[in-house]
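Undergrad: predicted structure and sequence below. I'll ask about it afterward.
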Amino acid sequence: MKIYKKETVQHVNATVEECWEFFSKPGNLQKITPETMGFEITDFDNKPMYAGQIIQYKVSPLLGITIPWMTEISFVKENSYFVDEQRFGPYALWHHKHFFEATENGTKMTDIVHYALPLGFLGRIMNTLMVKNKLNEIFEHRVVKVNEIFNSK
């Protein structure tokens, strides 16, 4: 299985606590996800983030095909980091770490995603042709939305 890595860093003009308040609420994920993804939370307990929390979604990442996706928040250290991992969905592996670090001018947010696709050789081709580009689009959209929320004040 080929494992890929996507890493992004964004600086935000807000405190770690303000960033945590926003990003630790799974319901806010829809606000920073492109509408073209057809992203919809279908099951969530509306509690503050905690290790073991299950969140279920529907996404339409490619060709309008709707796919169920279930993630688990596997690790949480308040105002520092959290990890979400796919339990069911389109990837053979999805492990997403979110880090929040105080800086002189606000917060440095780092996302590190390790992912793998099913279908062996075909999955590698799909990553090259579509998936890698789609992830880049999603994270670029997120940068724009996070800037609108935090850096346009």
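TA: Alright, I've got the coordinates.
Undergrad: C-alpha from now on. contacts and neighbour counts both.
TA: OK.
Undergrad: what comes up buried for the lengthiest helix in the chain?
TA: The helix spanning the most residues in the chain, taking DSSP state H as the definition, is helix 132-146. Buried residues in helix 132-146, counted by 16 or more other CA atoms under 10 Å: 132, 138-139, 141-143, 145-146.
Undergrad: do the same with stretch 40-58
TA: Neighbour-count burial for stretch 40-58 flags 40-41, 49-50, 53-58 (criterion: 16+ other CA under 10 Å).
Undergrad: mind putting the residues you listed into TSV with distance to residue 74 and secondary structure?
TA: Putting the buried residues of stretch 40-58 into TSV (distance: CA to CA, whole Å; DSSP: H, G, I helix; E, B strand; the rest coil) gives the following:
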residue	distance to residue 74	secondary structure
40	21	strand
41	18	strand
49	10	coil
50	8	coil
53	8	strand
54	9	strand
55	11	strand
56	14	strand
57	17	strand
58	20	strand
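Undergrad: let's bring in a second one:
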Amino acid sequence: MLYTIETKQLIRADLASVWAFMSNPRNLARLTPPYLGFEVLSKENNDHMYPGQIIEYYVKPVLNIKLHWVTEITHVQEGAYFVDEQRFGPYAFWHHKHFLQETAEGVEMRDLVHYKLPLGLLGKLANAAFVKKQLKGIFDFRYQQVETVFDGR
């Protein structure tokens, strides 16, 4: 079964500043809750995402077990959106679209994630028991971090 998460956030800042922050791979760890033990392994020294970019990291989503996760940035439209897709990791499928749109009040950031868990029925049970809630918590944390970053501008 394919699951979907959609989030929206209004950021009171200009599009160029929001794009520069959100599309910088160096900010991934700052946007991820500390309890996930997020550790970027990629040594590429880029401050912006580009199509074909591979980002490799460790994450501890369950019982503090370190998992290897590799994503590829598959699409980038400067100032508008980018897409990351899991190549290796804890999900059977992960496709995450990040959209930015300038509005009269600032920038609307919208995320659309499609994911599938491995292990059939066990994956369905895991999603109902904790994965869906954990993903919501991750996006809630990111929301707060983004508010903190752009509130001080």
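TA: Yes, it's here. This is a predicted model, so every value here is computed, not measured.
Undergrad: just to revisit the earlier point, who touches the longest helix of the first structure?
TA: The contact list for helix 132-146 of the first structure, computed with CA atoms under 8 Å, 6 or more residues apart in numbering, reads 8, 10, 12, 31-34, 61, 127.
Undergrad: mean per-residue distance, that helix to the second structure?
TA: With mean CA distance after the TM-score superposition for the first structure, helix 132-146 of the first structure departs from the second structure by a mean of 0.5 Å once superposed.
Undergrad: show me the residue sitting in the middle of the second structure in space.
TA: In the second structure, the centroid-proximal residue (CA atoms, centre = their mean) is residue 96; its distance is 6.9 Å.
Undergrad: against the second structure, where does the longest helix of the first structure fall?
TA: Under TM-score structural alignment, helix 132-146 of the first structure corresponds to residues 132-146 of the second structure.
Undergrad: so what's the gap between the matching stretch and the chain middle?
TA: 10 Å (CA atoms, centre = their mean, to the nearest Å).
Undergrad: kindly report the same for stretch 6-17 of the first structure.
TA: 13 Å.
Undergrad: what span of the second structure is that stretch aligned with?
TA: Residue span in the second structure matched to stretch 6-17 of the first structure, by TM-score structural alignment: 5-16.
Undergrad: and the helices in the first structure?
TA: Going by DSSP H, the first structure shows helices at 16-23, 120-126, 132-146.
Undergrad: mind putting those into CSV with distance to residue 85 of the first structure?
TA: Listed next are the helices of the first structure as CSV, based on distance: least, CA to CA, whole Å:
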stretch, distance to residue 85 of the first structure
helix 16-23, 16
helix 120-126, 19
helix 132-146, 16
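Undergrad: which among those is found nearest to residue 91 of the first structure?
TA: helix 120-126 (9.5 Å; CA to CA).
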